[in-house]
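Asks: okay, here's the prediction I keep looking at, along with the sequence it came from:
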Amino acid sequence: MMVGEDRIPGGSARAAAQRAVELMDVLLRERPTVELVTDVLVTHGEKEPLGLTAADVGELRAAAHALRAVFAAEGVAEAAAVLNDLLAANAAPPRLTSHGGEHPWHLHIDADDDGPWGRWLVTSSCLAFAVLLTDRQRPPGGLCASESCGRPFVDLGGGSPRRYCSTRCATRERVAAHRKRG
């Protein structure tokens, strides 16, 4: 497995966090497929063939469930505690890699370039989420407040924290509240 990083200059934490959320969106569905997961990874710069298997998708799905707790956190302290627990359980000492010259140099905190996909998702995501948390002093995102959704989202904007994963969910909830008021 050749695990690449973001194709955005500098391999930004923002891009890695967005990749994680897009993977989580697919992986937290009832039946994620190898094809759907591969599509997200390739969109974010992974090189084919990835060779993902159903077992890899199972590992990635377990990782996505563990990462969901970061978005469900009730505040910055709880999000930091979840990240610390995930890092303690999964991270190795930081190291720089270029995957044999195939990618620009970037930081990894997983044990090796050919390690398990699930561990890669947890460690690369936690690293990105931790950078966002420390930069902004608030959780890196949340769970959509729409009762019919609940998807995780990264909050990359300034100002007030987001409550919804998309304008579609926000509009749907606003219309429902308006109708309920009568």
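Replies: On my side now, so go ahead.
Asks: going forward, measure contacts between C-alpha atoms and count neighbours the same way
Replies: OK.
Asks: OK, contacts around the residue positioned nearest the centre of the chain?
Replies: Nearest to the mean C-alpha position of the chain, counting by CA atoms, centre = their mean, stands residue 20 at 2.1 Å. By CA atoms under 8 Å, 6 or more residues apart in numbering, the residues touching residue 20 are 121, 125.
Asks: run the last query once more with 7 Å
Replies: With contact taken as CA atoms under 7 Å, 6 or more residues apart in numbering, residue 20 is in contact with residue 125.
Asks: okay, and it sits in which element?
Replies: For residue 20, the element it lies in under DSSP states H and E is helix 13-27.
Asks: what's the following helix or strand past that helix packed up against?
Replies: Using DSSP H and E, the helix or strand that follows helix 13-27 towards the C-terminus is helix 34-43. Contacts defined by 3 or more CA pairs under 7 Å, 6 or more residues apart in numbering; DSSP states H and E place helix 34-43 against helix 13-27.
Asks: take a look at this one as well, against the first:
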Amino acid sequence: MSHSHSVRAVAQRTAALINVVSLEATTPDAVAEVLRAHGETGLIEVSPHDVAEMRTAATMLGQIFAARDVDEAASALNGLLRRNVGALRLTSHDDRSPWHPHLDSHDDAPWGEWFLASSCLALAVLIWDHQRPPGGVCASPNCQNVYLTVGSGPPRRYCSRRCATRERVAAYRRSHT
């Protein structure tokens, strides 16, 4: 599985995959499309079983995004690391990519195992580097998407400008009725 291996790129892929596999109607093709959009190359074969395993991983990873503070995020992540990932190893995927760390069992690990392990690794580095939760869950009651909080600025509450605008307009309408 070849991919951009920066921590931020992996974390962005994590959020995108959590959001797509959390949808009830998600298809293997939709998951493969997200993988391709985030740099995976070659033949991407995702089965309905893979989607189910990735959905389970997404539920576990969602605890980190829902954390109220860095201690809660780190505790949730530590639990996942303790129960669900293998030993740290370096791989270059048979010289197809630069050397980079993995926590899954092998280069051909199932998609669910790979997703959980690679996500845990990236989120651990983000927590370590920024000393805060790596993201959040959209505050819009009509949206449960997760998002990353990278960079400085005021704390985010929404996954996108669209959700923020929709909530501002709804609040304005409520206050003027």
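Replies: Happy to help now that I have it. Note that this is a predicted model, so its numbers are computed, not measured.
Asks: quick revisit: alignment lookup: the residue nearest to the centre of the first structure to the second structure.
Replies: Matched by TM-score structural alignment, residue 20 of the first structure corresponds to residue 14 in the second structure.
Asks: secondary structure element holding the counterpart of residue 168 of the second structure in the first structure?
Replies: The alignment partner of residue 168 of the second structure in the first structure, by TM-score structural alignment, is residue 174. Using DSSP H and E, residue 174 of the first structure falls within helix 167-181.
Asks: any buried residues in that helix, and which?
Replies: 169, 170, 173 (16 or more other CA atoms under 10 Å).
Asks: what segments of the second structure are strands?
Replies: In the second structure, the strands defined using DSSP state E lie at 89-91, 100-102, 135-137, 146-148.
Asks: matching residues in the first structure for the first one?
Replies: Aligning strand 89-91 of the second structure against the first structure (TM-score structural alignment) gives residues 95-97.
Asks: also the third one?
Replies: Strand 135-137 of the second structure lines up with residues 141-143 of the first structure when matched by TM-score structural alignment.
Asks: ok, and what's touching that stretch?
Replies: 71, 72, 150, 151, 152, 153, 154, 155.
Asks: mean per-residue distance, the match of strand 89-91 of the second structure versus the second structure.
Replies: Stretch 95-97 of the first structure differs from its equivalent in the second structure by a mean of 0.7 Å after superposition (mean CA distance after the TM-score superposition for the first structure).
Asks: kindly report the same for stretch 118-132 of the first structure.
Replies: Averaged out, stretch 118-132 of the first structure is 0.9 Å away (mean CA distance after the TM-score superposition for the first structure).
Asks: quick one: that stretch aligns where in the second structure?
Replies: Using TM-score structural alignment, the partner range for stretch 118-132 of the first structure is residues 112-126.
Asks: which residues touch that stretch?
Replies: Residues contacting stretch 112-126 of the second structure (CA under 7 Å, 6+ apart): 7, 10-11, 14, 50, 53-54, 57, 77, 81, 85, 102-104, 134.
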